[in-house]
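Colleague: no sequence for this one, just the structure:
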């Protein structure tokens, strides 16, 4: 704000290129994405107009289909996922990505790992992409830190907790010891940037639909899945150290 009151953030220019171009190029280069759906809670007509004049709808486009979907009531990822589930759009594995991500990540490697995990773990439902970052990383400094507890051998996420900054006090993480049952070695990490790129199975929208209080992707959905005694589903992490990945989610990150 205030720019986004009259124009969607994904059409704001970054180095003279609309943000949405970085996201679509990222998806196109993987050679694994054939259909793209852009969930819009506002300014959908501007995004559709932009797409109609873009290379993404030409006969040479790498996408078989690209479509905007207006979801006026959506105020969160959870709302958008419930809308997607209600429309019956998703019938296979999919990439969930924020429309403000700038990255040179090799998505193909993550998708291949996703396919392997589906074969090895029948309870697997999602891989979230995280970037290794130092404490002073410029993009990291504007994002609330989070704690991920991972199985050291497989990178299966055992527990997640966001760590809101506390003035003059140290943050703490409390975990039920039962979470670590049958786990050999585990690692506790709070040096990761959430890339907001997730490879998901069709079960993911269904879980959002069944839990209307799930709004945020990490704080609500991931934490809820990992602590549920009923779901017993597994979420894994893909950690990259050498690729660039950051969201343009504020004036500060736009400047970075």
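Modeller: On my side now, so go ahead. The shown structure was predicted, so the numbers you read here are calculated from the model rather than taken from an experiment.

Colleague: Going by C-alpha atoms from here, please, whenever you check contacts or count neighbours.
Modeller: Will do.

Colleague: what separates whichever strand or helix holds residue 117 from the chain centre, distance-wise?
Modeller: Element membership for residue 117, per DSSP states H and E: helix 107-120. Here helix 107-120 is found 16 Å from its chain centre; the criterion is C-alpha atoms, centre = their mean, to the nearest Å.

Colleague: For it, buried residues please.
Modeller: Along helix 107-120, the positions that meet the burial threshold by neighbour count (16 or more other C-alpha atoms under 10 Å) are 107, 110-111, 114, 117.

Colleague: so can I have JSON lines of these showing distance to residue 229?
Modeller: Written out in JSON lines, the entries for the buried residues of helix 107-120 read as follows (distance: C-alpha to C-alpha, whole Å):
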{"residue": "107", "distance to residue 229": "32"}
{"residue": "110", "distance to residue 229": "28"}
{"residue": "111", "distance to residue 229": "28"}
{"residue": "114", "distance to residue 229": "24"}
{"residue": "117", "distance to residue 229": "22"}
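
Colleague: May I ask which two of the residues you listed are separated the most?
Modeller: 107 and 117 (15.4 Å; C-alpha to C-alpha).

Colleague: can I assume residue 139 is in contact with residue 251?
Modeller: No: using C-alpha atoms under 8 Å, residue 139 and residue 251 do not qualify as a contacting pair, with a distance of 11.5 Å.

Colleague: Skip the chain neighbours and tell me the closest residue to residue 238.
Modeller: Leaving aside its sequence neighbours, residue 238 sits nearest to residue 129 (C-alpha to C-alpha, 6 or more residues apart in numbering; 4.8 Å).

Colleague: Included below, for side-by-side comparison, is a second structure:
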């Protein structure tokens, strides 16, 4: 609301990105697709970026160490380490929309036992995919209409839980603000550092070079004045060695 009031954002479209995002994604394709949609449909005001990370895996655990008298095995849930503990995101998508993959449902409520979709959606959309294998990258391509909508709706406090969820659920055609999805391709990486768990997962991915060229031995200009990492062979593995102040190296 403050950005809209001061008129600081003048780009159309503009990128809205969380400060804890680590990415090597090329958003040029998402920007071009958003511009093309906006020319044909003025209500297409936002494009969200997602990454495939796999869904939830419910596994029958064995916490009884073979003791059948202790009762049945306890099931446990396993998901991508890039997901925060509170992430129960389910996204409803219509891949048959004329302008792209439209988002019809965005629900990230933790431990919610059920989902709701307007019945009118099943009449107006020939296909709706419910997906739990997508990670919200925290990167959005937005039109200035997003800022204006926030200024009009004073009860909106969160972009995802309020603005996105309510915009997707709007049934009346004239009031709809359409949101679309852009799924990152192979080799593109994007994740948010929500907590210590995701911090560890993202750090491991950086060391494994999944986010190249964002890797320890290719830090942005200016870092080399203090320290630098070099990738060297160490036995059968590659290791990073730190060089400080242009001097010797430390393991």
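Modeller: On my side now, so go ahead. Keep in mind that this is a model prediction, so the values were computed, not measured.

Colleague: just to revisit the earlier point, higher neighbour count, residue 139 and residue 251 of the first structure?
Modeller: Comparing residue 139 of the first structure with residue 251 by neighbour count (other C-alpha atoms under 10 Å), the higher total belongs to residue 139, at 18 against 10.

Colleague: Identify the residue of the second structure aligned to the more buried one.
Modeller: Using TM-score structural alignment to pair residues, one finds that residue 139 of the first structure aligns to residue 82 in the second structure.

Colleague: gap between its match and residue 51 of the second structure?
Modeller: 10 Å (C-alpha to C-alpha, to the nearest Å).

Colleague: got it, and residue 6 of the second structure?
Modeller: Relative to residue 51 of the second structure, and taking C-alpha to C-alpha, residue 6 of the second structure is found at 33 Å.

Colleague: go on, residue 144 of the second structure?
Modeller: Using C-alpha to C-alpha, which is the criterion applied here, residue 144 of the second structure is 25 Å from residue 51 of the second structure.

Colleague: What of residue 204 of the second structure?
Modeller: As for residue 204 of the second structure, its distance to residue 51 of the second structure is 17 Å (criterion: C-alpha to C-alpha).

Colleague: who's more crowded, these two?
Modeller: Neighbours around residue 204 of the second structure and residue 51, counted as other C-alpha under 10 Å, are more numerous at residue 51. The numbers are 19 against 12.

Colleague: residues in contact with that one?
Modeller: If a contact means C-alpha atoms under 8 Å, 6 or more residues apart in numbering, then residue 51 of the second structure has 134-137, 183-185, 189-190 as its contacts.

Colleague: most neighbours, which of these?
Modeller: Using other C-alpha under 10 Å as the neighbour criterion, residue 135 leads those with 25 neighbours.

Colleague: Translate that residue into the numbering of the first structure.
Modeller: Checking with TM-score structural alignment, residue 135 of the second structure has residue 193 as its match.

Colleague: residue ranges for the strands of the stretch 101-250 of the first structure, please.
Modeller: Ranges of strands within the stretch 101-250 of the first structure are 101-103, 124-132, 146-151, 157-162, 186-189, 192-200, 234-240, 245-247, based on DSSP state E, counting those that start in this stretch.

Colleague: How far does the second one sit from its chain's centre?
Modeller: By that I understand strand 124-132 of the first structure. Distance of strand 124-132 of the first structure from the chain centroid (C-alpha atoms, centre = their mean) equals 8 Å.

Colleague: Same check on the fourth one?
Modeller: A distance of 15 Å separates the C-alpha centroid of strand 157-162 of the first structure from that of its chain, computed with C-alpha atoms, centre = their mean.

Colleague: The first one now?
Modeller: Put simply, strand 101-103 of the first structure sits 11 Å off its chain's centre (C-alpha atoms, centre = their mean).

Colleague: Which part of the second structure matches that strand?
Modeller: The alignment places strand 101-103 of the first structure over residues 21-23 of the second structure (TM-score structural alignment).

Colleague: average offset between the matching stretch and the first structure?
Modeller: Once fitted to the first structure, stretch 21-23 of the second structure is off its aligned match by 0.5 Å on average (mean C-alpha distance after the TM-score superposition for the first structure).

Colleague: can you list contacts of that stretch?
Modeller: Stretch 21-23 of the second structure is contacted by residues 137-138, 188-193, 202, 211, 214 when judged by C-alpha under 8 Å, 6+ apart.

Colleague: cutoff 6 Å now
Modeller: Contact with stretch 21-23 of the second structure is made by 189-192, as judged by C-alpha atoms under 6 Å, 6 or more residues apart in numbering.
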